[in-house]
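Peer 1: Just a sequence and a predicted model for now, questions to come.
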Amino acid sequence: MASASGPPPRIPNFELNERIGAFFAYLGLVGLGAAVLFRLPSFVKHVRGTGKYGYTFLAAQQNGSVASGVARVSQGETGTVMKNSWIKSTWWNVQRALMTRIPLTSGLSVGKLLLMMRFGFLAVSQLPITFALSMKNSPLGYLIGEGYEKLNFLHRFTADFLCTWWLDVSGRLMFLFALVHGALLMKIQVERTGTIHLGHAPPSWGFAALVTMLVMGFTGWRVIRERFYQLFLVIHVIGYIVILVTIWKHVPATHPYVYVSIAFLGVDHVLKALKTRYTDASLSIMPGGLTRIEVHGINEGWHAGNTIWGGFFEVTLLTNVCNLFAIQHPFTIVNAPNRSSLPLLGQDLVLVAKAAGDFTRNMHKMADKPNELLSEKSKTSETFMNYKRFRVTVEGPYGVSFDDPTKYGTVFLCAGGIGITYCIGILEDIVGKIFRGAPISTQKIELVWAFRDSRLLEGFEPALAEIVNVAVAHPQISINIRLFRTGGDRNLNDYTSLPAKFEAGARPDFKNLLDEVAAHPTSLAICVCGPISFVDSVSAAAISMNTGELSDIALHTERFGW
């Protein structure tokens, strides 16, 4: 049981442990700096080629027509599958190798006190890095060409909880170090005084921080996070504030780490505010349980594949969904901006959300049957006629990639279900640049789309048909479309007149498809969007494919899930 009278034992060699903690903080910064230097040539080339685009939205341009395009709901983490496990293992092995070579000596016979404090400083040394990797506007992401969603696994790696220790041998650093620190402290107190001194300020504040990390880690576990994302988000926001306060109160030596973490947090929120636009959006329904969201007044400033966070605020006419629409929701922008759009596809930025969770289901209901969601008083108001138009915030764009598909001779697009929206955006961007006479290297596009519900094809066929029609008029580019309906055996010709190869009741064999592409001398960009298993299968095929005559290969993946 906790606590008794009398002060806790004095901890010797405190200065040495501070230096060890600082060493690992600097070690992390050195590692991040090395990654930046490694990617610096690509960053310079990317900036020269894209200029101001991809960092903030621009007001609607008048010199062209923005593509209506489509977008998919982005549900969190994306990334290049082949990179993640290698980076995580390297990060852990370097720190473990260095840590085991530090002398463990102290004023006690077995070095217990020094070891205990050492783990405490190892934990707090991860705090600034954890906050830096959680930033949506992390300078590291822009410098190495990876969006915040692709750096997020490193954020979880440095911060998450012990429950994943036996699931991932790389371990989760900050909580593990903090847990060892707290356990050793209590063990030493019991051995020296016969009781645990949680009633005194340093141990009590430290214990509060440790419990908060445990709660945040548990709710951050993928199973919990994906099923109860809003709960995870609320606990995470409250939790990091509690952690900063409790660690600051724990011991004065932690103050520099807390100050740096707060600085990262403040810079990120300032940049979020600068990247937020307030505008109007209209809702309408599409086949297959889809909702079309047309954002007015923005048609420039992003790259195909960038993400946004949208917030719906002017919903005072609604009764049962007003609280739901007061929050932000992530979307991936996939329609082409004004500079590479096609003339007949629309005027404003357009997103498409599938009715999957509470947010998107209520959005679809509002677009489909708005009268049922309005109060009797609202139905008689002057604003009732404009019930489908709402005031929204659009924060972004986010997501950085130095791999421009238009730099590759062949582009291989793979879509699983609603992931077709990502591929349509890339298609429009490539064909739109050819239509406008921009110099690009792409000569061939292969589109593979696997889906269960044929109503998805009905909803997206007009956009696909328009892109294909424009491409046909430009012989320097060819588009091959392969459709796989995995949920039935009915002939897809009943649903579409697209010039495509149809496969009913089958799944694509990506290994064979990629080997066919690799048989020709070219450079290849593989872009995939879909469920986790779908993305993993494409990534595995890309790893094992016969490279043949290929001169260069790039893989970009986007996965469903938070």
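Peer 2: That came in fine, so what should we check first?
Peer 1: From now on I want contacts and neighbour counts done on CA atoms only, so please keep to that.
Peer 2: Will do.
Peer 1: So what would you say the end-to-end distance of stretch 120-129 is?
Peer 2: One end of stretch 120-129 sits 16 Å from the other (C-alpha to C-alpha, to the nearest Å).
Peer 1: Can you list the buried residues in the helix or strand containing Glu503?
Peer 2: Assessed by DSSP states H and E, Glu503 sits inside strand 500-504. Buried residues in strand 500-504, counted by 16 or more other C-alpha atoms under 10 Å: Ala500, Glu503, Ala504.
Peer 1: Grab the nearest non-local neighbour of the second one.
Peer 2: In space, not counting the residues next to it along the chain, Glu503 is nearest to Phe484; the distance is 4.7 Å by C-alpha to C-alpha, 6 or more residues apart in numbering.
Peer 1: outside of whichever strand or helix holds that neighbour, which residues touch it?
Peer 2: According to DSSP H and E, Phe484 maps onto strand 478-485. Here strand 478-485 makes contact (C-alpha atoms under 8 Å, 6 or more residues apart in numbering) with 443-454, 468, 471-472, 492, 499-508.
Peer 1: mind redoing it with 6 Å?
Peer 2: 444-452, 500-505 (C-alpha atoms under 6 Å, 6 or more residues apart in numbering).
Peer 1: What separation is there between the closest residue in space to Phe43 that isn't next to it in sequence and Gly399?
Peer 2: In space, and not counting its chain neighbours, Phe43 is closest to Leu143: 5.9 Å by C-alpha to C-alpha, 6+ apart. To Gly399, Leu143 is 12 Å away according to C-alpha to C-alpha.
Peer 1: ok, and here's another one to check against it:
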Amino acid sequence: MAGRAMFLAACVHGSLWFRNRLQYGLAILGPQKETSGVASLALLCIIVLTLPRPVRRLFYECFFIIHILTCVAFVVAMCYHTSYASPWIFPPLTFCGVDILLRLFRYRIKAATLTAQDTHMTMIRVHNCDDGWLAGQHVRLRVLFSSRGDSGAFVQVILDGPYGGSSVDLGLYESAFLIAGGSGVTFTLGLLDDIVGRCVRLGRSQGERTRRIEFTWCIRSFEWFAPMLIDITTAASNSTVDLHISIFITCSQACDPEAVLHIPNSIDTLSRPAVHNLLRDFISFPSSWEKEDSIDMHA
């Protein structure tokens, strides 16, 4: 919002100045103040024109380079344009520099393995990086060097983080309802693995109260995460945790039921979920699901 307001103010300021120069027959480009002002407005226009989401999605690498270069050039041009710009420019630059410096302390360079799951998903397994994490956290990751045919090979990656996580401790509640769509399952799957591990593997060492978990996922295809879900459900199958998994498959073409991997105590449905119905069923019914291995396909 602040950026759009600044662009609007700059356009009003620039249009009035252009009108004044044209009305009195004055040259648009001249001394340093005029030239640097036109350059600042042009750079700001480039920044705004490259911001729309389609541009960023289709040409992200070009957008990133252009955005960095034009922002730096805009700051320099504004300092030449007016001496009043300095008090408004240098404090934000100081905060930005401090932020970058603090981020450097969170950077880690690790070896990782890239494994292509299919044409839409690549699994990145980072080695020797299993300390200092909380369930549901994420990192910003950059692959330093990669090329075609790197599947299964070691590469170097930069990790920035971890960030985020859950502000709610699921272990404080008897029932937990986790729902995700698409790749958002990376968050809920981490929470599920954590609470099942605390209740089953660690024997409720911190007094966890969780007895019932409903895990719902809406996805086009779930073969990528099936092994992890199988491990978690197997661990919970002979415990005091009542875990039930509902997977809603939204593939555009008819899915082959035989191709669906067998996940204990799960129901797979070929449709989109009605969230209000899921919540109503979760709230209305007590923890009475039967611990059965079931794969039901409903069109």
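Peer 2: Received, thanks. These numbers come from a predicted model, not from an experiment.
Peer 1: So what's the residue count around Leu457 of structure 1?
Peer 2: Applying other C-alpha atoms under 10 Å, we find 24 residues neighbouring Leu457 of structure 1.
Peer 1: for Ser166 of structure 2, that is, sorry about that
Peer 2: Neighbourhood size, Ser166 of structure 2 [other C-alpha under 10 Å]: 13.
Peer 1: How about it: what's its closest non-neighbour residue?
Peer 2: Distances taken as C-alpha to C-alpha, 6+ apart put Gly136 closest to Ser166 of structure 2, at 6.1 Å, once the chain neighbours are dropped.
Peer 1: do the same with Ala159 of structure 1
Peer 2: Met174 (5.1 Å).
Peer 1: Could you check which residue of structure 2 pairs with the one you found?
Peer 2: Counting by TM-score structural alignment, Met174 of structure 1 lines up with Met6 in structure 2.
Peer 1: circling back to that earlier point, secondary structure element for the aligned partner of the residue nearest to Ser166 of structure 2 in structure 1?
Peer 2: Using TM-score structural alignment, the partner of Gly136 of structure 2 in structure 1 is Gly305. Using DSSP H and E, Gly305 of structure 1 sits in no helix or strand.
Peer 1: Next SSE downstream of the host helix or strand of Asn362 of structure 1?
Peer 2: Here Asn362 of structure 1 sits within helix 358-368, counting by DSSP H and E. Remark: after helix 358-368 of structure 1, the chain's next helix or strand is helix 376-379, criterion DSSP H and E.
Peer 1: In structure 2, what range does that following helix match?
Peer 2: Taking TM-score structural alignment, helix 376-379 of structure 1 hits no residues over in structure 2.
Peer 1: average gap between the next helix or strand after that helix and structure 2?
Peer 2: Counting by DSSP H and E, the element after helix 376-379 of structure 1 in chain order, helix or strand, is strand 389-398. Superposing on structure 2 places strand 389-398 of structure 1 at an average distance of 2.0 Å from its equivalents, by mean C-alpha distance after the TM-score superposition for structure 1.
Peer 1: Whichever helix or strand comes after strand 389-398 of structure 1 vs structure 2, average distance?
Peer 2: Later in the chain than strand 389-398 of structure 1, the nearest helix or strand by DSSP H and E is strand 410-416. Compared with structure 2 after the fit, strand 410-416 of structure 1 shows a mean deviation of 2.8 Å (mean C-alpha distance after the TM-score superposition for structure 1).
Peer 1: just how off-centre is strand 410-416 of structure 1 within its chain?
Peer 2: In terms of C-alpha atoms, centre = their mean, to the nearest Å, the centre of strand 410-416 of structure 1 is set 20 Å apart from its chain centre.
Peer 1: Repeat that for stretch 528-535 of structure 1.
Peer 2: Distance of stretch 528-535 of structure 1 from its chain centroid, counting by C-alpha atoms, centre = their mean, is 14 Å.
Peer 1: what range in structure 2 does it sit on?
Peer 2: Mapping stretch 528-535 of structure 1 onto structure 2 (TM-score structural alignment) gives no aligned residues.
Peer 1: ok, the residue nearest to Glu503 of structure 1 to Met99 of structure 1 distance?
Peer 2: Using C-alpha to C-alpha, Phe484 of structure 1 is found at 52 Å from Met99 of structure 1.
Peer 1: Who has more neighbours out of these two?
Peer 2: Ranked by neighbour count (other C-alpha under 10 Å), Phe484 of structure 1 and Met99 place Phe484 first, with 21 against 16.
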